[in-house]
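Colleague: Just to be clear, the model below is a prediction. Sequence and coordinates:
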Amino acid sequence: MNLTVAPDAHRIVIRVEEQRLDAAIATRFKDRMREIVSKCSTPVLLDLRQVQFMDSSGLGAMIAIHKAMPHGISLVLEGLQPNVERVFRLTRMDTVFTISDAPRTEREVG
């Protein structure tokens, strides 16, 4: 499970550096994320830009992480690829999670 954690003064940015968030890694992802967010006192931005596929296990892990967030600390999802965004939309979890439409970088556009 590859995560990059980059705290700054206003938030913590966690980048998921996996192409799939599925049954094979969902439990490790959930456990590691819960460990990180349990100590957070600033908002969390979860960068899912590299995740190309998410199944129900991955979605379940995301819900567990959302529930584990400390009271008053926000979790924002950013960079959802179309297949991942579809999972959130079809399950109506897009109404539960805050999803940011981050602008594409030059590398992604070109």
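Modeller: Cool, the structure landed.
Colleague: rest of the way, CA atoms for contacts and neighbours
Modeller: Will do.
Colleague: what's the neighbour count on residue 34?
Modeller: 19 (other Cα atoms under 10 Å).
Colleague: ugh, typo on my part, it should be residue 67
Modeller: 11.
Colleague: mind listing what it touches?
Modeller: Listed by Cα atoms under 8 Å, 6 or more residues apart in numbering, residue 67 has no contact partners.
Colleague: another one to put next to it:
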Amino acid sequence: MELRSRSEDNLQVVSVLDNRIDAAVAIEFKDAMRASTDEGDDIVILDLSEVHFIDSSGLGAIVAAMKHMGKSRKLALAGLTPTVEKVFRLTRMDSVFSVFPTLDGALEQLKS
């Protein structure tokens, strides 16, 4: 599982560079997210534009990453592909996370 992290406008952007977040990589994703966000900004945008498949384990790993960040920090999602967006919508997790169609849109709305 490969993630790339960068800071922009007091926001941390974590981009998933793999095309799947599923049971095979969920633990690795969760560990990589924890390592990337432990000392980050208060708002983290998870860029999922390269992810074309997510299962319940992947969804659980994203929720676990959000919980690990604590209540004082926020995890927003950006760039959901249609298949991934459908999973979030069907599980109603789109009401738990702030979801933005594009990374640029998320950066524009969330920068302080």
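Modeller: That came through fine. Nothing here was measured: the structure is a model prediction, and the numbers come from that model.
Colleague: Quick TM-score on the pair, please.
Modeller: Scored by TM-score structural alignment, normalised by the length of structure 1, the superposition of the two chains gives a TM-score of 0.86; 104 aligned residues with a Cα RMSD of 1.6 Å.
Colleague: which SSE is the most centrally placed residue in structure 1 in?
Modeller: Most central in structure 1 under Cα atoms, centre = their mean is residue 46, positioned 3.9 Å from the mean C-alpha point. Here residue 46 of structure 1, judged by DSSP states H and E, is contained in strand 44-47.
Colleague: So what touches that strand?
Modeller: For strand 44-47 of structure 1, contacts defined as Cα under 8 Å, 6+ apart pick out 11-16, 37, 73-80.
Colleague: how does it look with 6 Å?
Modeller: The contact list for strand 44-47 of structure 1 (Cα atoms under 6 Å, 6 or more residues apart in numbering) reads 11-15, 75-79.
Colleague: same thing with stretch 48-66 of structure 2?
Modeller: 16, 19-23, 26, 30, 75, 79-80, 84.
Colleague: Please check these and keep the buried ones.
Modeller: Those of the contacts of stretch 48-66 of structure 2 that meet the buried threshold are 16, 20-23, 26, 30, 75, 79-80, 84, by 16 or more other Cα atoms under 10 Å.
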